[in-house]
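A.B. asks: Provided below for reference: sequence and predicted model.
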Amino acid sequence: MASSTSAMQSILANPMIRMTTRSRVNQFTIPSVYMPSQRRNSSLRVRSMAEEPKKQPIEPATSASPVTPSAPPPKPRAPKVSTKFSDVMAFGGPAPERINGRLAMIGFAAAMAVEVARGQGVFEQISDGGVPWFLGTSVVLTLASLVPLFQGVSVESKSKGVMTSDAELWNGRLAMLGLIALAFTEYVKGGILV
């Protein structure tokens, strides 16, 4: 009670807010702020939920017209996937990031395996005959990734369980970062990581 009284006294004592005695009681106005008047909408009607709408009379079914079950609605078709080269290879298309991610996953695993087995860094692997292996793997994996896309198969249609298309994208992104981090670390360190 005391807090509400003190709040009211502070409002009335404030010189910026004054009480007006126009047509409404307890109407406060702030002189520096424009407030448009709001008119009541006379066409607005409120109905009670307790009122029941008027019901249409129900016609009894005759035995002459048998009731036939309606056919089930057709299943919604999956949206048509574009098979144009410009759509598949577009910046936001399904192919570029997936192909780069798949190449990075294979490249990161191969680079780490050769580094552990032979003791060669990434740059030594490239200079020691790794370019033909890289090009061959890139061509085979790119073609294997593009063939289903050009046949109209969407990437999301083959996602089930743990092997989802989102998981593949994130694994590819992490492999790309891992391959760059491996090469950068070996360059700064001047030798192999392991």
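C.D. replies: Everything's here; your move.
A.B. asks: contacts and neighbour counts: CA atoms only from here.
C.D. replies: Noted.
A.B. asks: ok, and the closest non-adjacent residue to residue 145?
C.D. replies: Distances taken as CA to CA, 6 or more residues apart in numbering place residue 99 nearest to residue 145, at 6.7 Å, with adjacent residues excluded.
A.B. asks: Please report the distance of the residue minimising distance to the centre of the chain from residue 60.
C.D. replies: Closest to where the C-alpha atoms of the chain average out (CA atoms, centre = their mean) is residue 166, at 10.9 Å. Taking CA to CA, to the nearest Å as the measure, residue 166 falls 56 Å from residue 60.
A.B. asks: Included below, for side-by-side comparison, is a second structure:
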Amino acid sequence: MATLATFQSALVASHVPRMSSSSLPRRQRAGLMVVRCQAKDGSEEQPQATPQPPKPKVSTNFSDLLAFSGPAPERINGRLAMVGFVSAMGVELVRGDDVVAQLVNGGLPWFVGTTVLLSIASLVPLLKGVSVQSKSDGVMTSDAELWNGRFAMLGLVALVFTEYLTGGALV
């Protein structure tokens, strides 16, 4: 043990330049020895990847999915509004009917059918535990879908309100 301490002090002394006691760090002035070592070539430890935080579990409970702050209501409403706005404008361009006339002239069964189909298609992946954010990348993100749905909801309400005020189709 004494030879190891002698070797370490000789090693440190040979690599530490001579300094006055006032310029030495406080630990060395107190008689403490600082020893540094390096790993041999090829035995360096690879830096470990930082652990990812655990993904929050997505609830597959039907009432949690359809809760006010759940993942389904705004997405379903937004998807329906996007389809509804484009359909309303398309039928208005072709036939010249306003939105209320479209619903009265055979559009109500199409509205109900589309609502049921899109609602089921939106709920099935959520009931399987697939989150909306896991499928979003590039331009088609889940946030972009939310914003497009919000604008479509506003557009559909503005279209109906404008047609009500003018008394006829917008286009």
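C.D. replies: Done, it's in. This is a predicted model, so every value here is computed, not measured.
A.B. asks: Can you check which helix is longest in the first structure?
C.D. replies: Longest helix in the first structure, counting residues (DSSP state H): helix 165-189.
A.B. asks: Let me see the contact set for residue 151 of the first structure.
C.D. replies: Contact analysis of residue 151 of the first structure by CA atoms under 8 Å, 6 or more residues apart in numbering lists residue 83.
A.B. asks: Now do the same for it: its match in the second structure.
C.D. replies: Aligning on TM-score structural alignment places residue 151 of the first structure opposite residue 128 in the second structure.
A.B. asks: what helices or strands is the helix or strand hosting residue 139 of the first structure leaning on?
C.D. replies: Counting by DSSP states H and E, the element that carries residue 139 of the first structure is helix 131-150. If you count contacts as 3 or more CA pairs under 8 Å, 6 or more residues apart in numbering; DSSP states H and E, helix 131-150 of the first structure packs onto helix 85-88, helix 96-118.
A.B. asks: mind listing what's buried in the shortest one?
C.D. replies: The neighbour-count criterion (16 or more other CA atoms under 10 Å) identifies residue 88 as the buried residues of helix 85-88 of the first structure.
A.B. asks: residue range for that helix in the second structure?
C.D. replies: On the second structure, the counterpart of helix 85-88 of the first structure by TM-score structural alignment is residues 62-65.
A.B. asks: Compare that stretch with the first structure and give me the mean distance after superposition.
C.D. replies: Superposed on the first structure, stretch 62-65 of the second structure shows a mean distance to its aligned partners of 1.4 Å (mean CA distance after the TM-score superposition for the first structure).
A.B. asks: count of neighbours near residue 166 of the second structure?
C.D. replies: Using other CA atoms under 10 Å, residue 166 of the second structure has 9 neighbouring residues.
A.B. asks: whoops, I mixed them up, residue 104 of the first structure
C.D. replies: Residue 104 of the first structure sits with 23 neighbouring residues when counted by other CA under 10 Å.
A.B. asks: Name all residues that make contact with it.
C.D. replies: Taking CA under 8 Å, 6+ apart as the test, what residue 104 of the first structure contacts is 172, 175-176, 179.
A.B. asks: do residue 84 of the second structure as well
C.D. replies: Counting by CA under 8 Å, 6+ apart, residue 84 of the second structure makes contact with residue 156.
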